[in-house]
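Chemist: Need a 3D model of the following:
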Amino acid sequence: MAARDEDYDKLTPEEREVRDKADRERERAEQATLPYKWVQELGEVDITVPVPKGTRARDLAIVIQKKKLSVGFKGKDKIMEGELCKEIKIDESTWSVDNNEVVIHLEKVNAMEWWENILTHHPKLDTRKIEPPNGKLSDLDGETRGVVEKMMFDNQQKALGKPTSDELKKHEALEKFKRAHPELDFSNAKIS
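Modeler: Predicted coordinates:
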């Protein structure tokens, strides 16, 4: 992925737009092949699994564990089963049957990161390109919004192999110190 990121950084804005559009189309096509649909916010994931008309909760075999999810009919093959890509809060995660679909609500343990997929063996989304709804971000108070924006920036920087905001601040402080003290020799300093 790092080589791909370097290539991406070298693209013109127009070339990036073309690549981003192609990536979004590929992701949409991959997601369309899944036996469920899903949406997420920073703290939660909602999954809908279509089931035949008349399906009742007692017909289903659903297992929700910290790192595992299984959905199917009792005594039959599973509709979906596998390891969750991240951990969830079991006590705050639920499921129900509503309008010919199973609705599964999962609360993330880490409410400050985007999921690439639901099950680890399913196609991944590029989480660096996720933009939260502006209404949700703007609903936050100033301090919380600042923390969320910083975390989003830092996650994107980490994904690209670039320095986080804290690392950038440290580097700026060091450069300022060097300018203020030109008499000091930093040539052999090991600074990470």
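
Chemist: From here on, just use CA atoms for contacts and neighbour counts.
Modeler: Fine.

Chemist: longest strand of the protein?
Modeler: The longest strand of the chain (DSSP state E) is strand 88-98.

Chemist: Which neighbouring elements make contact with it?
Modeler: Here strand 88-98 is seen to pack against strand 60-65, strand 101-108 when contacts are counted using 3 or more CA pairs under 8 Å, 6 or more residues apart in numbering; DSSP states H and E.

Chemist: Not counting its own residues, what contacts that strand?
Modeler: Under the contact criterion CA atoms under 8 Å, 6 or more residues apart in numbering, strand 88-98 has outside partners 55-57, 64-67, 102-109.

Chemist: Let's see this one next, to set against the first:
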Amino acid sequence: MPAKSYDDMTKEERDTYDADGRESERKEQEALPYRWKQELSDVSISLPLPKGTRGKDLNVKIQKKFLSVALKGKAPLMEGELCKEIKVEDSTWTIEDQSLLDIHLEKLNKMQWWENVLSHHPKIDTTKIQPEDSKLSDLDGETRGMVEKMMFDQQQKQLGKATSDEAKKMEALRKFQAAHPEMDFSKAKIS
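Modeler: Model prediction:
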């Protein structure tokens, strides 16, 4: 018997499935040599360094779709293709307490959650991201509404469901069909 689809699961089954997924994701992320977090506009990375590390001891390359960090003369601590493009001119790095590298990457697309930092690293489920309310509440009503709609539509697309605009069009077609039962809608397409 095939496994149930997410939509066919009970609330308890979904909760268990989600909890298992979060735990697996947490373990994968903890195994990375760095920690990272994101907002819609940027990504922050913290990479532990040997105590006493100074800027001159590092080779840091930040490019539109590539990141590399290495101690001079050593193998990279992290290196690879970024999962999405960044604004190089607005991205920075600093060393904190001569033992922690903080990297700030400014996203090119500020309306998209990243699944990972480097494309070859484990992915997170972006449909489960809960942005901080304080950040969303800082936005004016119109902007907040637009961001929430975009987040909803992105989640719907990732789940293979209709976006809010597509749902509105389908509802309008259903109402029109109900008002005009004499018409044939078998070839009607929503685009």
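
Chemist: Selecting buried members of the contacts of strand 88-98 of structure 1 in ChimeraX, what would you type?
Modeler: Typed into ChimeraX, the line below selects the buried ones among the contacts of strand 88-98 of structure 1, using 16 or more other CA atoms under 10 Å:
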select :55,64,65,66,102,103,104,105,106,107,108
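
Chemist: the strands in structure 2, which residues?
Modeler: Assigned by DSSP E, structure 2 shows strands spanning 35-38, 42-48, 58-63, 66-71, 76-81, 92-96, 100-106.

Chemist: deepest of the ones you listed, which one?
Modeler: With neighbours defined by mean count of other CA atoms under 10 Å, none of the strands of structure 2 is more surrounded on average than strand 100-106, at a mean of 21.

Chemist: on average, how far is it from the matching bit in structure 1?
Modeler: Relative to the matching residues in structure 1, strand 100-106 of structure 2 has an average distance of 0.4 Å after the fit, by mean CA distance after the TM-score superposition for structure 1.

Chemist: for structure 2, which helix is longest?
Modeler: helix 11-30 (DSSP state H).

Chemist: Show me what counts as buried in that one.
Modeler: For helix 11-30 of structure 2, the neighbour count (16+ other CA under 10 Å) marks Gln29 as buried.

Chemist: so where in structure 1 does it end up aligned?
Modeler: Helix 11-30 of structure 2 corresponds to residues 13-32 of structure 1 when matched by TM-score structural alignment.

Chemist: re the thing from before, pull up the aligned stretch in structure 2 for the longest strand of structure 1.
Modeler: By TM-score structural alignment, strand 88-98 of structure 1 lines up with residues 86-96 in structure 2.

Chemist: mind checking the end-to-end distance for that stretch?
Modeler: When the termini of stretch 86-96 of structure 2 are compared using CA to CA, to the nearest Å, they are 23 Å apart.

Chemist: right, and Pro132 of structure 1 touches Glu41 too?
Modeler: Yes. Counting by CA atoms under 8 Å, Pro132 of structure 1 sits close enough to Glu41 to count as a contact (7.4 Å).

Chemist: The two: which has the busier surroundings?
Modeler: Just comparing Pro132 of structure 1 and Glu41: by other CA atoms under 10 Å the higher neighbour count belongs to Glu41, 17 against 13.

Chemist: Tell me which residue of structure 2 lines up with that one.
Modeler: Using TM-score structural alignment, Glu41 of structure 1 sits opposite Glu39 in structure 2.

Chemist: For that match, give its distance to Asp138 of structure 2.
Modeler: When distances are taken as CA to CA, Glu39 of structure 2 and Asp138 of structure 2 turn out to be 13 Å apart.

Chemist: Mind telling me what Lys65 of structure 2 corresponds to in structure 1?
Modeler: That one, Lys65 of structure 2, aligns with Lys67 by TM-score structural alignment.

Chemist: and the gap between its match and Glu131 of structure 1?
Modeler: Here Lys67 of structure 1 is placed at a distance of 25 Å from Glu131 of structure 1 (CA to CA).
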